[in-house]
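Peer 1: Here is a sequence with its predicted model. Questions after.
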Amino acid sequence: MAEFIKLYNENPDPRKIAQIVQVLRKGGLVIYPTDTVYGLGCDISNTKALEKIARIKGIKLAKANWSFICADLSNLSDYVKQIDSPTFKLLKRSLPGPYTFILPGNNNLPKEFKKKKTVGIRIPDNNIARALVLALGNPIVSTSIKDDDDILEYTTDPELILEKWDNLVDVVIDGGYGDNVPSTVIDVSDGEYVVVREGKGATNII
């Protein structure tokens, strides 16, 4: 049974954030709000948790293309090779925001992602998501939760999310209704800027 925890984006309760971080540190899975759709995430450094998400998604962990949710650009160099000045400026003016940027990964990537040449970095414009990452002290590996409904691809109601995911995750955060449009994905890994998926973020930033 998942815990259902209400948090407010304007001012997330630090005690509740600390409670959720304890769950993440123990290898728990958390569904949380972002500035786009709700995400399913775990501690980047917990192999068992990463494997759990891979099982739920029905994919091999080595083949997973998940985003790293960061609090800001300060820990970018932990996982990303040095990027040129125009790319950094693009990130700086677009983030926090509804974008996932695909960047060249470096040798510090967790062992589960060592074979990957690139990594998707996401800094949501959502205080709950960023507060979790800050309190955890490292990124959350994240994937968006899909719906079985053909018309509505993403579940937006936290209570319906709880109903569906109750036995699969440890915590569902109620941060209010989510969006049903995902982030815009832009590949900036090799100097060329390529829009991989049009989403909530405007594409005229590149």
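Peer 2: Received the coordinates, thanks.

Peer 1: Could you use CA atoms for every contact and neighbour count after this?
Peer 2: Noted.

Peer 1: ok, and the closest non-adjacent residue to residue 186?
Peer 2: In space, and not counting its chain neighbours, residue 186 is closest to residue 195: 4.5 Å by C-alpha to C-alpha, 6 or more residues apart in numbering.

Peer 1: Next: residue 132.
Peer 2: Using C-alpha to C-alpha, 6+ apart, the closest residue to residue 132 is residue 17 (6.1 Å).

Peer 1: Could you tell me how far the one you found is located from residue 89?
Peer 2: 31 Å (C-alpha to C-alpha, to the nearest Å).

Peer 1: One more: residue 22?
Peer 2: Applying C-alpha to C-alpha to residue 22 and residue 89 gives a distance of 35 Å.

Peer 1: Looking at these two, which has the bigger crowd around it?
Peer 2: Neighbours per residue (other C-alpha atoms under 10 Å) separate residue 22 from residue 89, with residue 22 holding more: 14 against 10.

Peer 1: what helix or strand does the more buried one sit in?
Peer 2: Assigned by DSSP states H and E, residue 22 belongs to helix 14-25.

Peer 1: hold the first one in mind and look at this next one:
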Amino acid sequence: MARYVDLHPDNPQPRLISQVVDLLHADGLIAYPTDSCYALGCRLGNKEGIDRIREIRSLGAEHHFTLICRDFAQFGQFVHVSNALFRLVKAATPGGYTFILPATKEVPRRLLHPRKKTVGVRIPDHVVTQALLAELGEPLLSSTLLLPDESEPLTQGWEIKERLDHVVDAVIDSGECGATPTTVIDCSQGEPEILRRGTGDPSLFE
């Protein structure tokens, strides 16, 4: 059974944050809220966790996983950002955007798009997510909690607990969460290309 963790949305309890991070360090898989919608997350080196996310979501080999980063310093360790793109990306973060960018050698090979060697990255504007990232000290490997054959992500912690009780290790609840995934911008070819319109204003990249 998954653990249900009720966190305050503005002042998440440090003791509970530490317990969730301990679970992540022990290769656990969590469902957690972000500034766009709920996501599945695990530690970067958690190979079993990656496989579990693929299984829960029925994902193919070409799915772009996302690295949820705390700040730009962390962001820059895992992807290459050209000077021309840097200002655009910085102006849109933190917020509801995911950027597809060429990965550095810090990113495990199994996370990369098999042909493009790219990965998704983003910096969320969400108190609870930021608290988890600060305690974890590394990015969360993540994927939107959108189940197969469903058009919208799950938004309620209690419902996620009911439906995914035996396939995740913890469900984090900090109140109401949105139902719109991030806006996805492919920056891997130089010129930004909008792949999905979501919470972030796409006009910045048009």
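Peer 2: Structure received. Predicted model only: the values in this text are computed from it and were never measured.

Peer 1: TM-score them against each other, please.
Peer 2: Aligned and superposed, the two chains score 0.91 in TM-score terms (TM-score structural alignment, normalised by the length of structure 1); 203 aligned residues with a C-alpha RMSD of 1.7 Å.

Peer 1: hmm, back to that, so the residue nearest to residue 186 of structure 1, which state does it fall into?
Peer 2: The three-state label for residue 195 of structure 1, taken from DSSP: H, G, I helix; E, B strand; the rest coil, comes out as strand.

Peer 1: give the contact list for it.
Peer 2: Neighbour list for residue 195 of structure 1: 184-187, 203 [criterion: C-alpha atoms under 8 Å, 6 or more residues apart in numbering].

Peer 1: Quick check: the gap between the spatially most central residue of structure 1 and residue 121 of structure 1.
Peer 2: The C-alpha lying nearest the average C-alpha coordinate of structure 1 belongs to residue 142 (C-alpha atoms, centre = their mean; 3.6 Å). Distance, residue 142 of structure 1 to residue 121 of structure 1, by C-alpha to C-alpha: 10 Å.

Peer 1: tell me, what's touching the two both at once?
Peer 2: 67-69.

Peer 1: Helices of structure 2, start to end?
Peer 2: Here structure 2 has its helices, by DSSP state H, at 14-25, 47-57, 72-78, 83-91, 127-136, 157-164.

Peer 1: Quick one: average offset of the longest one versus structure 1, please.
Peer 2: It stands for helix 14-25 of structure 2. Here the mean offset of helix 14-25 of structure 2 against structure 1 after fitting is 0.6 Å, by mean C-alpha distance after the TM-score superposition for structure 1.

Peer 1: cool, and the last one?
Peer 2: Helix 157-164 of structure 2: mean distance to aligned residues in structure 1 after superposition is 0.9 Å, counting by mean C-alpha distance after the TM-score superposition for structure 1.

Peer 1: other SSEs contacting that helix?
Peer 2: Applying 3 or more C-alpha pairs under 8 Å, 6 or more residues apart in numbering; DSSP states H and E, we find helix 157-164 of structure 2 packed against strand 170-173.

Peer 1: Residue 114 is in contact with residue 62 of structure 2, correct?
Peer 2: Yes: the pair residue 62 of structure 2 / residue 114 is scored as a contact, 6.4 Å apart, by C-alpha atoms under 8 Å.

Peer 1: list residues touching both of these two?
Peer 2: With the criterion set as C-alpha under 8 Å, 6+ apart, the contacts of residue 62 of structure 2 and residue 114 do not overlap.
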